[in-house]
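Q: Any chance you can model this:
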Amino acid sequence: MTKRTYFAPHGGHPGQEQMLTSQAVFTEAYAFLPASTMRDIVTSFLPFWEKTRLWVIARPMTGFAETFSQYIMEVQPGGGSERAELDKSAQGVLFVVEGEISVSFKGETHVLNEGGYAYLPAGLDWTLVNDSDAVARFHWVRKAYQAIEGLDAPDPIIANENDIAPTVMPDTNGGWATTRFVDPNDMRHDMHVTIVTLMPGNVIPFMETHVMEHGLYVLEGKAAYKLNADWVEVGPGDFMWLRAFCPQACYAGGPGPFRYLLYKDVNRHAKLGL
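A: Okay, here's the model as predicted:
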């Protein structure tokens, strides 16, 4: 099997001689944040997180995308938090793109390295530390959990994508597949974070137009991605943020696999009223 790679930003600051190319785009239907925007001066910090900075690449915005936030966390050796999540209504997904982290809850510690995934249900007390001697970088997707009477709350999940067989889309000869960490028929879950893979020359063959909000972070490869009325060339470290019903399609350009980390909200009625 071809070795999977995971792009992670390292920050830095461009020199004055650099051209203003590969610019970010923000429209009413989508936002595009190229990897070149992940610089030192746009990082943020969080209470009770030590030796840690982050890039906030999505946050709820009225009239745009309202269901989730997404961070790229950067934790130095010895860093982390004993009070990681302060919002008891927030569930979270962690996905490691560089280095190694240790996540602890209910008296157990789980070590996650590249490709590692953790689902942390709302109300769970968890801690995180980087016990290694290298910087760790990971995505943290957060969403307020929508509890349903008669459905139990989801359980924590610890996994690694390298241990999961991707689900192949019909009639694609294996060229389009999705790695799922949660059973799509499990109605306890109201969000999915998956990995989508398209091999060179494969496409999303129609303009997907649906109710889910999306966050798409390119892990590796390149493609031409249709966002609303625009074709955008995307590559490693680029992030696409789509509001509900934004039309989208994709053509994978090669020479290797095109893979992205995908967030979407699922399995709940549309909210009515204000």
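Q: C-alpha from now on. contacts and neighbour counts both.
A: OK.
Q: Reduced to three states, what does the residue nearest to the spatial centre of the chain come out as?
A: Nearest residue to the geometric centre of the chain (CA atoms, centre = their mean): L261, 4.8 Å. Secondary structure for L261, judged by DSSP: H, G, I helix; E, B strand; the rest coil, is strand.
Q: Give me the neighbour count for the closest residue in space to it that isn't next to it in sequence.
A: Closest residue in space to L261, ignoring its immediate chain neighbours: I195 at 4.7 Å, by CA to CA, 6 or more residues apart in numbering. Neighbourhood size, I195 [other CA atoms under 10 Å]: 21.
Q: buried ones in the host helix or strand of I195?
A: According to DSSP states H and E, I195 maps onto strand 191-198. Residues 191-198 are the ones in strand 191-198 that count as buried (16 or more other CA atoms under 10 Å).
Q: Could you do stretch 71-82 as well?
A: Quick answer for stretch 71-82 (16+ other CA under 10 Å): 71-81.
Q: could those residues go into JSON lines alongside secondary structure and distance to V168?
A: Output for these, formatted as JSON lines (DSSP: H, G, I helix; E, B strand; the rest coil; distance: CA to CA, whole Å):
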{"residue": "Y71", "secondary structure": "strand", "distance to V168": "28"}
{"residue": "I72", "secondary structure": "strand", "distance to V168": "28"}
{"residue": "M73", "secondary structure": "strand", "distance to V168": "30"}
{"residue": "E74", "secondary structure": "strand", "distance to V168": "32"}
{"residue": "V75", "secondary structure": "strand", "distance to V168": "34"}
{"residue": "Q76", "secondary structure": "strand", "distance to V168": "37"}
{"residue": "P77", "secondary structure": "strand", "distance to V168": "38"}
{"residue": "G78", "secondary structure": "strand", "distance to V168": "40"}
{"residue": "G79", "secondary structure": "strand", "distance to V168": "38"}
{"residue": "G80", "secondary structure": "strand", "distance to V168": "37"}
{"residue": "S81", "secondary structure": "strand", "distance to V168": "38"}
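Q: to compare against the first, here's another:
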Amino acid sequence: MQGESRTASAYHPPCGGLPAQTALMTGRAVFTEAYAVIPRGVMSDIVTSVLPFWQGTRAWMLSRPLSGFSETFAQSLLELAPGGGSATPEPDPEAEGVLFVVEGRPNLTLAGHVHGLRPGSYVYLAPGAAWSLQNPEGTARFHWIRKAYERVPGLEPPESFVTHESREEPVAMPGTDGAWATTRFVASDDVRHDMHVNIVTFRPGGSIPFEETHVMEHGLFVLEGKAVYRLNRDWVEVEAGDFMWLRAFCPQACYAGGPGPFRYLLYKDVNRHAALRPRGLGR
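A: Here you go, the predicted model:
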């Protein structure tokens, strides 16, 4: 189908392999106290991980809670071989998650109901959700973003849901005439959610026209196109398949200079007071 081929091309599924022995080692990987860039070329076969209770699966671990790195979330890009998947995927009963499919057609079982997923499918998994994932044929790849849910007394956690990017209308940022738009999968003012995973899209020439500096931690995986991104005091060129991590308050800006749209999957922590003591400790 014509629409299917376009959808499959918009999420950068290729990854893996290994550079030739004749290749130069110099690349674009950067790791600083304020940000990190993991380029697409770094995601080779030799840096994959295997996970307990996942069969026929390998994972590129893009971020994890770590001193001096991401503090609030973990993100992986998982690849399922034919027949791969897991009946018991999530080891932490207090973890929430988002799945975003970039290739293939895995089947999700959520609360006893089976959902056929495809590129662009988006799944929010509430803490404690009963779910499993199986890949009947071909290769499937998807992002899995996990966060320890921050409960608030008197506030019920949100429900799990399944949707697709095509069902959500991008919302243009004020004053940009659509040059910069965000596809939101949950309402911004729904404070039950303590994380947002959105898709941000820039038309060619679109920009973040100032250095954003604010409390949200960010994880950005480039789905399509290329741009130059301002990270702290540096301009870094990024392209489809690259991952960026930005710590809270890291200045950021963007200029989409490519011939086509520049799009990325964006994680950020939201809607909670700043913790005044290490989490898990009493008063």
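Q: quick revisit: next up, the contacts around the residue nearest to the centre of the first structure.
A: 193-196, 215-219 (CA atoms under 8 Å, 6 or more residues apart in numbering).
Q: Same check on T88 of the second structure?
A: Remark: with contacts taken as CA under 8 Å, 6+ apart, T88 of the second structure is in contact with 53-54, 131-132.
Q: show me where the stretch 1-150 of the first structure has strands.
A: With strands called from DSSP state E, counting those that start in this stretch, the stretch 1-150 of the first structure shows them at 25-26, 30-33, 50-58, 69-81, 90-98, 101-105, 108-112, 116-120, 127-129, 136-144.
Q: hang on, the earlier thing: the residue nearest to the centre of the first structure maps to what in the second structure?
A: Aligning on TM-score structural alignment places L261 of the first structure opposite L265 in the second structure.
Q: how close does its match get to V98 of the second structure?
A: 11 Å (CA to CA, to the nearest Å).
Q: next one: G17 of the second structure
A: The value you get for G17 of the second structure to V98 of the second structure, if CA to CA is used, is 26 Å.
Q: of those two, who's got more company?
A: Neighbour count, other CA under 10 Å: between G17 of the second structure and V98, V98 has more, with 24 against 12.
Q: Aligned against the first structure, show me the partner of the more buried one.
A: Matched by TM-score structural alignment, V98 of the second structure corresponds to V93 in the first structure.
Q: Name all residues that make contact with its match.
A: Residues near V93 of the first structure by CA under 8 Å, 6+ apart: 117-120, 139-142, 193.
Q: what ranges do the helices span in the second structure?
A: 2-9 (DSSP state H).
Q: what do we get in the second structure for the residue nearest to L261 of the first structure?
A: Aligned partner of I195 of the first structure by TM-score structural alignment: I199.
Q: where's its match relative to V42 of the second structure, distance?
A: Distance of I199 of the second structure to V42 of the second structure, given as CA to CA: 23 Å.
Q: Also W60 of the second structure?
A: 10 Å.
Q: mind giving me JSON lines with the contacts of L261 of the first structure and columns for distance to N160 of the first structure?
A: Shown next, in JSON lines, are the contacts of L261 of the first structure (distance: CA to CA, whole Å):
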{"residue": "V193", "distance to N160 of the first structure": "13"}
{"residue": "T194", "distance to N160 of the first structure": "11"}
{"residue": "I195", "distance to N160 of the first structure": "11"}
{"residue": "V196", "distance to N160 of the first structure": "15"}
{"residue": "G215", "distance to N160 of the first structure": "20"}
{"residue": "L216", "distance to N160 of the first structure": "19"}
{"residue": "Y217", "distance to N160 of the first structure": "17"}
{"residue": "V218", "distance to N160 of the first structure": "18"}
{"residue": "L219", "distance to N160 of the first structure": "15"}
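Q: List just the nearest of these to N267 of the first structure.
A: N267 of the first structure has its nearest neighbour among the contacts of L261 of the first structure in V193, at 13.3 Å by CA to CA.
Q: these two touch, right, the closest one and F181?
A: Yes. The criterion here is CA atoms under 8 Å, and V193 of the first structure meets it with F181 at 7.4 Å.
Q: The aligned residue in the second structure for V56 of the first structure - nearest residue in space that isn't next to it in sequence?
A: Mapped onto the second structure by TM-score structural alignment, V56 of the first structure lines up with M61. Nearest non-adjacent residue to M61 of the second structure, counting by CA to CA, 6+ apart: S76, 4.5 Å away.
Q: Could you list which residues are in contact with the one you found?
A: 59-63, 143-145.
Q: and the aligned residue in the first structure for L110 of the second structure, what is it in contact with?
A: Matched across to the first structure, L110 of the second structure falls on F105, judged by TM-score structural alignment. Contacts here follow CA under 8 Å, 6+ apart; on that basis F105 of the first structure touches 124-127.
Q: Relative to P121 of the first structure, how far out is F105 of the first structure?
A: 11 Å.
Q: same check, this time on A144 of the first structure
A: Applying CA to CA, the value for A144 of the first structure to P121 of the first structure is 10 Å.
Q: Give me the common contacts of those two.
A: Joint contacts of A144 of the first structure and P121 (CA under 8 Å, 6+ apart) are 90-91.
Q: Which one's more surrounded, these two?
A: P121 (23 against 18).
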